[in-house]
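Q: give me a 3D structure for the following:
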Amino acid sequence: MFTPDSPVHHALVQHQLRLAQVPTTQLFDHDPNRVQAFNCQAAGLHADFSKHRVDANALNVLIQLAESADLITKRDAMFNGEVINHTEQRQVLHSILRARHAHPTLGHLQTDVSNTLDRMATFVDAIHSGQWRGFSHLSITDVVNIGIGGSDLGPQMVTEALAPYQTQVNLHFVSNVDGADLAQTLDKLNPATTLFVVASKTFTTAETLTNARTARRWLLAAAGTEDATAKHFVAVSSAVARAVDFGITPDNIFPLWDWVGGRYSLWSAIGLPIALACGMPVFEQLLAGAEAMDQHFASAPLLENMPVIMAVLGIFYINYWHCDTHAILPYSHYLGSFTKYIQQLDMESNGKTVALQGTASSGHTGPIIWGEVGTNGQHSFHQLLHQGTRIVPVDFILPLTTPAVSAIDTETLKHHQAQLVANCLSQSRALMLGKSRVQAEQEFRQMGIPDAEACALAPHKMMPGNRPSTTITMHCLTPENLGALIALYEHKVFVQSAIWNINAFDQWGVELGKQLCNEILPVLTTDAATAFDPSTNALIQRYKDAHQ
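A: The predicted structure is shown next:
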């Protein structure tokens, strides 16, 4: 448990005060083996932690913090299927979705998962082979996933990341209840060759059902018969009866289980769009990569455990360096949606103010996650990373090679990749080194600027440096490596929740907005009197005035 009055806490306070006076470069001077000591490899990934503002003594105490929170017991409880989501009385077993080795006590769940994967494989083959036909007997060319949150962000991110593996089927994702999202997608499609995947565990999610109903009207207007729904809609849901009422055949409803949280569900049938886009073997490889990271997390000593090290470093910055945000910067175009995905994973899991016992958390919990792909971010927010008043820890994610593409020859592509890698490495180095006043003055003088003016300008070019970063590399962005990367962040988030003594697997803050929406919507669409706060009442009236 994270307790401010513990000896470990007081030791970490002292380590932060000490390390705040030590430049990161000096840590390398003091330890010739620092690079080797602060590196970790697992499941095809390599993490370099050596640019962080920690030394061996501080890291050992951070590991003690994890041990004092009973991390190992909590980790094992999760993997063994104990109820650790106490507020909802649920198991947390997304790891079972990718476990290919027999579990000693959860084999019955593995059987359910295996049967679902077999059904997915049969369905994907029917689409890819052209055996599945629409209302006009044409094969399917486009698939639209209609979902939101975990039913959208994960499949979309993975499908984009694995673009080089995609087959002949085109994937589209609709999540926003703003009609423009669905309209722009449907404008490009032919109803006769379009399949919709409606992803909603309860089949009651308002945004998803609104979009699904509108999509069904669009389809039926072209087909002219209600029977077309069964040929153009499938569902991923635990609410079979509701999906059947919508018009979806029971055989085309893929299951979800209450032991799988939405933001951890891409490994389940929620990942059907991934399999449709890339093929079932690629989906299986994604699962295998995640399982490899699961095995590392479950067995590696804490001091050599990649998710654990990432987690405790994050806690050091949040609770002892008072860093409120964390940037995730993938240097891969294919990972363009990765940061957005991790935003939900981290912020919905650990954005909590209440400890497991129902009391207030004893300190700050989840950070604000943000970022953008490199090199784009270098020309926008990196200015703040280098010279801003706030310290922002950074994760750089870097595939060292890139898949071949038809439009660019191999040598030219290597040249692009070398530039990309050079930019990534230079950013992490620049964050660490910074630039002193002496260096800035010297640069101005080399430009021919007189001494007095160089002295006056130098402060504007100074950068404090000592900004911490992790660099995660992999040989290439394969399905296996992507699976391992996602699982790495899942486990990091769990470790932090265990130390903070919060529940990472509920999301009551999401529910409040839904409840209030159900109160406001009828007022917008009827003459019912407004009975809310003055600000909301005035905004409702503005909406009504706009629609008179």
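
Q: please make it C-alpha for all contacts and neighbour counts, starting now.
A: Fine.

Q: and the gap between Val35 and Ser50?
A: As judged by Cα to Cα, to the nearest Å, Val35 and Ser50 stand 6 Å apart.

Q: so between these two, which is more surrounded?
A: Legend: neighbour count by other Cα atoms under 10 Å for Val35 and Ser50, higher for Ser50 (23 against 14).

Q: quick one, what contacts that one?
A: For Ser50, the residues meeting the contact criterion (Cα atoms under 8 Å, 6 or more residues apart in numbering) are 34-35, 37-39, 470.

Q: same list (those) but as JSON lines, adding distance to Asn60.
A: Compiled in JSON lines, those are given as follows (distance: Cα to Cα, whole Å):
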{"residue": "Arg34", "distance to Asn60": "14"}
{"residue": "Val35", "distance to Asn60": "16"}
{"residue": "Ala37", "distance to Asn60": "12"}
{"residue": "Phe38", "distance to Asn60": "12"}
{"residue": "Asn39", "distance to Asn60": "15"}
{"residue": "Thr470", "distance to Asn60": "18"}
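
Q: can you redo the residues you listed as a markdown table with secondary structure?
A: As requested, the contacts of Ser50 are arranged in a markdown table below (DSSP: H, G, I helix; E, B strand; the rest coil):
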| residue | secondary structure |
| --- | --- |
| Arg34 | helix |
| Val35 | helix |
| Ala37 | helix |
| Phe38 | coil |
| Asn39 | strand |
| Thr470 | strand |
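
Q: any idea how far the helix or strand hosting Ile328 is from the chain center?
A: Following DSSP states H and E, one finds Ile328 within strand 325-330. The chain centroid and the centroid of strand 325-330 are separated by 11 Å under Cα atoms, centre = their mean, to the nearest Å.

Q: cool, stretch 395-406 as well?
A: 18 Å.

Q: contacts for it?
A: The set of residues external to stretch 395-406 that reach it, using Cα under 8 Å, 6+ apart, is 164, 326-332, 410, 413-414, 417, 421, 424, 428, 469-477.

Q: element containing the residue nearest in space to the middle of the chain?
A: A centroid search over the chain (Cα atoms, centre = their mean) returns Ile342, at 2.2 Å, as the residue closest to the centre. Following DSSP H and E, the helix or strand that holds Ile342 is helix 338-343.

Q: one more sequence to fold, the one below, so I can look at both together:
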Amino acid sequence: MQDAQFHSSISQSAIWKQLQARALEMKKHRLADFFAEDPARASDFSLELPEFLLDYSKNQLDRRVLVDLLHLAREAGLEQWREDFFAGKPINATEGRPVLHPALRGGLAEDVEIGGVSVTSVVSAELGRLKEFVVLLHNGDLTGYSGKRITDVVNLGVGGSHLGPQTAIEALRAHRKGDVAVHFVSNVDGAQLTDVLAGLDAESTLFIVSSKTFTTSETMTNARSALKWLQRAAPEASAETLLGKQFVAVTASPEAAQKFGVLPERVFRFWDWVGGRFSLWSSIGLPIAIACGFENFRALLDGAASMDRHFREAPLEANAPVIMALLSVWYCTFMGYPAHAVLPYEQALHMLPAYLQQADMESNGKSVSRSGADVGYPTGPLIWGQTGINGQHAFYQYLHQSPQVVPADFIGSVTPGHELDGHHEILLANMFAQSQALMNGVDAESVARELSAKGLSQEEIKRLTPFKVHRGGKPSNTILLKELSPRSLGALIALYEHKIFAQGVVLQIYSFDQWGVELGKGLANKLEPKLASGALEGEDGSTVQLIEYYRRITGAVTPAELPEVEVAEPAGEQA
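A: Sure, this is the predicted structure:
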């Protein structure tokens, strides 16, 4: 994909400047008035797909803005980038890799070969191994070192090796299969591993070590501690036996897993063309298949593949991920709204905001364009949120009456995941009402009428009215699933994946690298030994103080023994 085919700096294009002017104009326009001016707005600004309805009519734009945004997408070469993405071109250019997570779920139009090997064939083979393992586990044919059947599985992973699988399992709680419990440990803080292991039987616990490189510090530290836990419970068993019977690895580095001691037949693979935050469709999804059954895992993949086809084939103006991406560009980059809320009105989706926070912010949190130049404009919003009803009693006050505008995604389902009468209607009524309230607000005249009807004096009405006014004009999308099922969940997650990619293309950034994550890891590796040694020469004053305080409180050193150290000058400051 060559940017030279399209505008080399999208922010200098005529359509970019036109959208900047449109943004100033739109800020003067009442969002609620759009419906009065355009009776067909709700249907015209909605897309109905097999698994859900996307209603984007409560957004701060008209047809002219939408046409201009689509023009911007074409100016940025989105259609060509989309084609290159599905064709396996190395669109992750800073790492020289293709980006092929759709291949994991059958979402490619045609097979792709990498190094002369069919991607479809290796994915199919690995899925077959995954299915066989899950069947053995559910049948009770897999045992621990003492012969007890495996009853509990602990997934050790962080980032995409944890968030994706746990989000899916929580979302599919109504679709769980078998009696094997799945637990997650992602934090290197030993308190989490300690808490999880406290209720487990060492003889019947299996560990899945999920790490792309099998060198991730947090994950490997937890893996070594898990092995020690087993060894304390079974001093008669060798480490080789425990690793062979009660450890499984999921990695793109099988040799490293085998060196750690995991048996080759217990190593499940994914590939370097799968980004961690897009990996739940691969062997990283083994915990999902264990918790929900392989058939439901396959349905999850099929739902995602259906969204792949929609994104690949639908014209931009009728393409759900593209529309959502353009709305995000419109708000963050042109309207100046730096945050976006994800508000699921479905308890089972309670982890979705955290999952999408990683997927979006780790992808598009960039300040350099594909040419290596500073972009000069915001590239992606801060993603945050939580389940809707809880949020209503927490931060919705900010959404409604803060001067800040936070666009939001409301997500719910028509069909409840339970059999309790009356609950779901209250839930959906709240979801619909909140999006309506954010859009319309309440003006001073309406507040005054309400207070007058309650019998308040004119003096009291005048005093209270400013506090009860809601300005409205707060935009939102509503995604209404027919039901929350493995298939619809797959489609929903893939919708956001493709939205993130399309947004990055339009803004001329690389969405699939994550160099910002590496800096802190490298510094942590250098500082860790200094907590013990106290050799702090060259560190800044704050870091010196923090480590010295740690060493003093832990008894590693007394104040009188603290050495004189040379403190590095802050970067860019003259001595």
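
Q: and the TM-score between these chains?
A: Once the chains are laid over each other, their TM-score by TM-score structural alignment, normalised by the length of the first structure reads 0.97; 541 aligned residues with a Cα RMSD of 1.2 Å.

Q: residues in the second structure aligned with the helix holding Ile342 of the first structure?
A: Mapped onto the second structure using TM-score structural alignment, helix 338-343 of the first structure spans residues 352-357.

Q: mean deviation of the matching stretch from the first structure?
A: Using mean Cα distance after the TM-score superposition for the first structure, stretch 352-357 of the second structure ends up 0.3 Å from its aligned counterpart in the first structure, as a mean over the superposed pairs.

Q: what's the offset of that stretch from the middle of its chain?
A: Computed by Cα atoms, centre = their mean, the chain-centroid distance of stretch 352-357 of the second structure equals 4 Å.

Q: also stretch 94-104 of the second structure?
A: So, by Cα atoms, centre = their mean, the centroid of stretch 94-104 of the second structure is 17 Å from its chain's centroid.

Q: so what touches the helix holding Ile342 of the first structure?
A: The contact list for helix 338-343 of the first structure (Cα under 8 Å, 6+ apart) reads 153-154, 157, 328-330, 368-372, 489.

Q: one more pass at 7 Å, please.
A: 153-154, 157, 328, 369-372 (Cα atoms under 7 Å, 6 or more residues apart in numbering).

Q: nearest to Asp545 of the first structure among these?
A: Each of the contacts of helix 338-343 of the first structure was checked against Asp545 of the first structure using Cα to Cα; the closest is Leu153, at 35.2 Å.

Q: alignment lookup: the closest one to the second structure.
A: Structural correspondence for Leu153 of the first structure with respect to the second structure (TM-score structural alignment): Leu163.

Q: and that match, how many neighbours does it have?
A: Summarising burial for Leu163 of the second structure: neighbours were counted as other Cα under 10 Å, giving 23.

Q: cool, His423 of the second structure as well?
A: Taking other Cα under 10 Å as the neighbour definition, His423 of the second structure ends up with a count of 11.

Q: so stretch 116-128 of the first structure matches what in the second structure?
A: Mapping stretch 116-128 of the first structure onto the second structure (TM-score structural alignment) gives residues 126-138.

Q: that stretch vs the first structure, mean deviation?
A: Here stretch 126-138 of the second structure is compared with the first structure after superposition; its mean distance to the aligned residues, by mean Cα distance after the TM-score superposition for the first structure, is 0.4 Å.

Q: which residues does that stretch contact?
A: Residues outside stretch 126-138 of the second structure that contact it (Cα under 7 Å, 6+ apart): 142, 178, 269, 286, 289-290, 294.

Q: out of these, give me the two with the largest separation.
A: Farthest pair in the contacts of stretch 126-138 of the second structure (Cα to Cα) is Gly178 and Arg269. Separation: 24.2 Å.

Q: the two - which one has more neighbours?
A: Counting neighbours by other Cα under 10 Å for Gly178 of the second structure and for Arg269 shows that Arg269 has the greater number, 22 against 14.

Q: from Ser210 of the second structure, how far out is that one?
A: In this view, Arg269 of the second structure and Ser210 of the second structure are 10 Å apart by Cα to Cα.

Q: between the two, what contacts are shared?
A: Shared between the contact lists of Arg269 of the second structure and Ser210 (criterion: Cα under 7 Å, 6+ apart) are residues 250-251.

Q: so what corresponds to Leu209 of the first structure in the second structure?
A: Match for Leu209 of the first structure (TM-score structural alignment): Met220.

Q: now the residue nearest to its match when sequence neighbours are not counted: which helix or strand?
A: Taking Cα to Cα, 6 or more residues apart in numbering as the measure, Met220 of the second structure lies nearest to Phe214, with 7.2 Å between them; neighbours along the chain are not counted. Element membership of Phe214 of the second structure [criterion: DSSP H and E] is none; it lies in no helix or strand.

Q: can you pull the contacts of Phe214 of the second structure?
A: Residues counted as contacts of Phe214 of the second structure (Cα under 7 Å, 6+ apart) are 251, 253, 256-257.

Q: ok, of the contacts of stretch 126-138 of the second structure, which come out buried?
A: Among the contacts of stretch 126-138 of the second structure, the ones that count as buried by 16 or more other Cα atoms under 10 Å are 142, 269, 286, 289-290, 294.

Q: from those, pick the one nearest Asp111 of the second structure.
A: The shortest gap between Asp111 of the second structure and any of these belongs to Arg269, at 19.0 Å (Cα to Cα).

Q: shouldn't that closest one be in contact with Ser283?
A: Yes. Shown here, Arg269 of the second structure and Ser283 form a contact pair, counting by Cα atoms under 7 Å, at 6.3 Å.

Q: which neighbours do these two share?
A: Overlap of the contact sets of Arg269 of the second structure and Ser283 (by Cα under 7 Å, 6+ apart) consists of Val250.

Q: ok, Thr325 of the first structure - how many residues close by?
A: 18.

Q: so it makes contact with Val392?
A: Yes. Under the contact definition of Cα under 7 Å, Thr325 of the first structure touches Val392, with a separation of 6.0 Å.

Q: go through stretch 375-383 of the second structure and flag the buried ones.
A: 375, 378-381, 383.

Q: and those as TSV, adding distance to Arg312 of the second structure and secondary structure?
A: Putting these into TSV (distance: Cα to Cα, whole Å; DSSP: H, G, I helix; E, B strand; the rest coil) gives the following:
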residue	distance to Arg312 of the second structure	secondary structure
Val375	27	coil
Pro378	27	coil
Thr379	23	coil
Gly380	23	coil
Pro381	25	coil
Ile383	25	strand
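
Q: take those residues and lay them out in JSON lines including distance to Ser118 of the second structure.
A: Listed next are these as JSON lines, based on distance: Cα to Cα, whole Å:
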{"residue": "Val375", "distance to Ser118 of the second structure": "37"}
{"residue": "Pro378", "distance to Ser118 of the second structure": "39"}
{"residue": "Thr379", "distance to Ser118 of the second structure": "35"}
{"residue": "Gly380", "distance to Ser118 of the second structure": "35"}
{"residue": "Pro381", "distance to Ser118 of the second structure": "37"}
{"residue": "Ile383", "distance to Ser118 of the second structure": "36"}
